[in-house]
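> no sequence on this one, just coordinates:
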């Protein structure tokens, strides 16, 4: 679950995206619809994949809380 190496970019299935971001499929698609989450790439009518690089970039600013709240230690 590390960031892509050497500029490579894997395409992730929804199950791996769910594990990485800690959200369910419905919430992910809701956020995509609100333009608050990277949209998937449609490989076929039945296959969608997400860019690992885009998911890692999305996670970085929300680490402190989904609504931007700072974590307290």
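Looks like it arrived, so ask away. Treat the numbers as computed from the prediction; the structure is a model and nothing was measured. Numbers count the residues shown, from 1 in each chain.
> use CA for all of it now, contacts and neighbours both
Noted.
> Mind checking which residue lies nearest the centre of the chain?
residue 55 (3.5 Å; CA atoms, centre = their mean).
> and that one, helix, strand or coil?
Classification of residue 55 by DSSP: H, G, I helix; E, B strand; the rest coil places it in helix.
> just residue 8 next, same as before
Per three-state DSSP, residue 8 ends up coil.
> Next: residue 42.
strand.
> Second structure for comparison follows:
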């Protein structure tokens, strides 16, 4: 009978690279306190998106369908959608910059 392969496709009789006796070289660089830990990605439910913008359920879905700038939800399963908070923040920042651009253009017009 042939030996079964584990999850990594390596037969049990073979050693994985992590099981070798060679020591890994120490990496010297920034101190641990200076290294930024990866930020967890936060996903919001439709109720949280509704509260964030003070709009209805239908309005959120209308924005998804008709507003090319509004982030599309991530489909986790049928009937389960979530919005990336990072994408929503980027959307808000773009909307602010568009608004400030419109204001500066109107304020630069010469009075008639």
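Good, I have the coordinates. All of these numbers come straight from a predicted model, not from anything done at the bench.
> ok, back up a step: nearest residue to the residue nearest to the centre of the first structure in space, ignoring adjacent ones along the chain?
residue 38 (6.9 Å; CA to CA, 6 or more residues apart in numbering).
> Under the alignment, what does that neighbour map to in the second structure?
In the second structure, residue 38 of the first structure lines up with residue 71, judged by TM-score structural alignment.
> need the contact list for its match.
Residues near residue 71 of the second structure by CA atoms under 8 Å, 6 or more residues apart in numbering: 64, 83, 87-88, 91.
> ok, so what distance separates the counterpart of residue 24 of the first structure in the second structure from residue 62 of the second structure?
Aligning on TM-score structural alignment places residue 24 of the first structure opposite residue 56 in the second structure. Applying CA to CA, to the nearest Å, the value for residue 56 of the second structure to residue 62 of the second structure is 10 Å.
> Now do the nearest residue to residue 37 of the first structure once chain neighbours are set aside against residue 15 of the first structure, distance only.
Closest residue in space to residue 37 of the first structure, ignoring its immediate chain neighbours: residue 31 at 5.3 Å, by CA to CA, 6+ apart. Between residue 31 of the first structure and residue 15 of the first structure the distance is 16 Å, computed by CA to CA.
> In terms of neighbours, single out the busier of these two.
Neighbour count, other CA atoms under 10 Å: between residue 31 of the first structure and residue 15, residue 31 has more, with 14 against 10.
> tell me the SS of the more buried one?
With three-state DSSP as the basis, residue 31 of the first structure sits in helix.
> Could you do residue 49 of the second structure as well?
The three-state assignment at residue 49 of the second structure reads helix, by three-state DSSP.
> what's it in contact with, if anything?
Neighbour list for residue 49 of the second structure: 60, 83 [criterion: CA under 8 Å, 6+ apart].
> same deal with the one 5 residues further on?
Contact analysis of residue 54 of the second structure by CA under 8 Å, 6+ apart lists nothing.
> can you check residue 49 of the first structure too?
11-14, 40-43.
> before we move on, back to that, so the match of residue 24 of the first structure makes contact with residue 46?
No - with contact defined as CA atoms under 8 Å, residue 56 of the second structure does not reach residue 46; the gap is 9.5 Å.
> Alright, I will stop here.
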